[in-house]
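Q: Need a 3D model of the sequence below.
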Amino acid sequence: MSKVLYIKANIKPEGQSRTNKVSDSFIEEYKKANPGDEVVELDLYKEDIDFLRPEDLGAFFGPKDENSKNHPKLKYVYQFADADKYVISAPMWNLSIPAILKAYIDYISVAGVTFKYTAEGPVGLMNNKKAVYVVSRGGEYAGSPYEMGEKYLRTMLAFYGITDVETIALESLDVVGVDVDEKLNDGVSKARSIAQTF
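A: Reported below is the predicted structural model:
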């Protein structure tokens, strides 16, 4: 049995996010194809996600033991490490990812849990895992030098050892004249197809 961590980073109310419409469809299809797997939903806007403070550093750089697993901020990195697969749903914000998702990445970038330092440099500890990134963008940014969200996420996931990453991108959703419903339907179809073998 696999454990899927479904990470949502969208400030819009339930049912209004175009990004989540696609990612929710992915999860729905995944559950049908893998009824024995566990899916844990983590909505970052419903969590106590904040920027790291000076008082947090002791826990992040201190020993990692059973007690540290109960720390209010370290609990997220242990939850992340415990999963086998990841679905990250976040719209493009200002050419990158929402700030709350970056704050969450700060929470899960913990030496000794998601990666380690060696004499040859940092080494990821989350090997043989995979991820899907679902993103909606107002313009056409695929392959553009302005697109920094997917680049950043792929780099961080690879830093943890997760290199099997697929992106489902909905492009040009805010361009005048674009058939948004058609693009959403295409995104949902692609998501359902990928979910069946994820």
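Q: Could you use CA atoms for every contact and neighbour count after this?
A: OK.
Q: Find the residue at the geometric middle of the chain.
A: residue 88 (2.8 Å; Cα atoms, centre = their mean).
Q: now that one: how far from residue 179?
A: Between residue 88 and residue 179 the computed distance is 25 Å (Cα to Cα, to the nearest Å).
Q: ok so, going back, please report how far the residue nearest to the centre of the chain lies from residue 175.
A: Counting by Cα to Cα, the gap from residue 88 to residue 175 is 24 Å.
Q: Alongside the first, I'd like the structure of this one:
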Amino acid sequence: MSNLLVIESSARQQGSISRQLTDEFLVQWQAAHPSDQITVRDLAKNPVPHLDETLLGGWMKPADQHSADEQAALARSNLLTDELLAADVLVLAAPMYNFSIPSTLKAWLDHVLRAGVTFKYTETGPQGLLTGKRAYVLTTRGGIYAGSNLDHQEPYLRRALAFIGIHDVEFIHAEGLNMGGEFFDKGLAQAKARLAEVA
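A: Just a heads-up that it's a prediction; the model follows:
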């Protein structure tokens, strides 16, 4: 039995293609792995605050010096980090906004990329602590960006996940979704076909 952690980051609840892909992936995954436990965190329904001085205080100050707000910020970060630590498989649903990821997803990453918890500093540089996990990143894109210098999404997420020790990462892109009928149909069909293979 494995634990899946699914992170939804689309700003839209209705009409979201990334949510559609996530739903299809989970149906197929559950059919193939019926005993797996699935946790879904929706960053649009329950936004994570952006990194601020309160959270930094919760991380860095001794516990007996925390304000009530710092305690609450630390507790929230701990919850998000614990979900990630417990997961064997991470699924990130990440529509492309302005060539990169939604700010909600960046805020989540800022809560879980934590020194001493998900990575550590060593004499030879930082070392990820979340080895042995897999990640699937489901992206939706209005244009076609894979491999181009306008894609700041896949390189950033690969680097961020590798930084915490997750190197087994597969990207499934649905591209060309705003380029007209044929491009939309082809981009979505290719993504769904790949989802079926990996699930």
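Q: and the residue mapped onto residue 91 of structure 2 from structure 1, how many neighbours does it have?
A: Aligned by TM-score structural alignment, residue 91 of structure 2 pairs with residue 87 of structure 1. As a burial measure, residue 87 of structure 1 scores 24 neighbours (other Cα atoms under 10 Å).
Q: Helix, strand or coil: sort out residue 87 of structure 1 for me.
A: Here residue 87 of structure 1 takes the strand state, with states given by DSSP: H, G, I helix; E, B strand; the rest coil.
Q: Equivalent analysis for residue 11 of structure 1, please.
A: With three-state DSSP as the basis, residue 11 of structure 1 sits in coil.
Q: just checking, the match of residue 91 of structure 2 touches residue 5?
A: Yes. If you go by Cα atoms under 8 Å, residue 87 of structure 1 and residue 5 touch, sitting 6.3 Å apart.
Q: Quick check, residue 16 of structure 2 in contact with residue 8.
A: No. Between residue 16 of structure 2 and residue 8 there is no contact under Cα under 8 Å: 10.5 Å.
Q: the more surrounded of these two?
A: residue 8 (24 against 13).
Q: Just the element for residue 121 of structure 2, please.
A: Here residue 121 of structure 2 sits within strand 119-122, counting by DSSP states H and E.
Q: In structure 1, what range does the very next helix or strand once past that strand match?
A: Elements were assigned by DSSP H and E; along the chain past strand 119-122 of structure 2, the next helix or strand is strand 125-128. Aligned by TM-score structural alignment, strand 125-128 of structure 2 falls on residues 121-124 of structure 1.
Q: Show me what counts as buried in that stretch.
A: By neighbour count with 16 or more other Cα atoms under 10 Å, stretch 121-124 of structure 1 contains the buried residues 123-124.
Q: can you map out the helices along structure 1?
A: 18-33, 57-61, 75-82, 99-108, 149-160, 180-195 (DSSP state H).
Q: Excluding its own residues, what touches stretch 40-56 of structure 1? List them.
A: The contact list for stretch 40-56 of structure 1 (Cα atoms under 8 Å, 6 or more residues apart in numbering) reads 3-11, 100-101, 103-104, 106-107.
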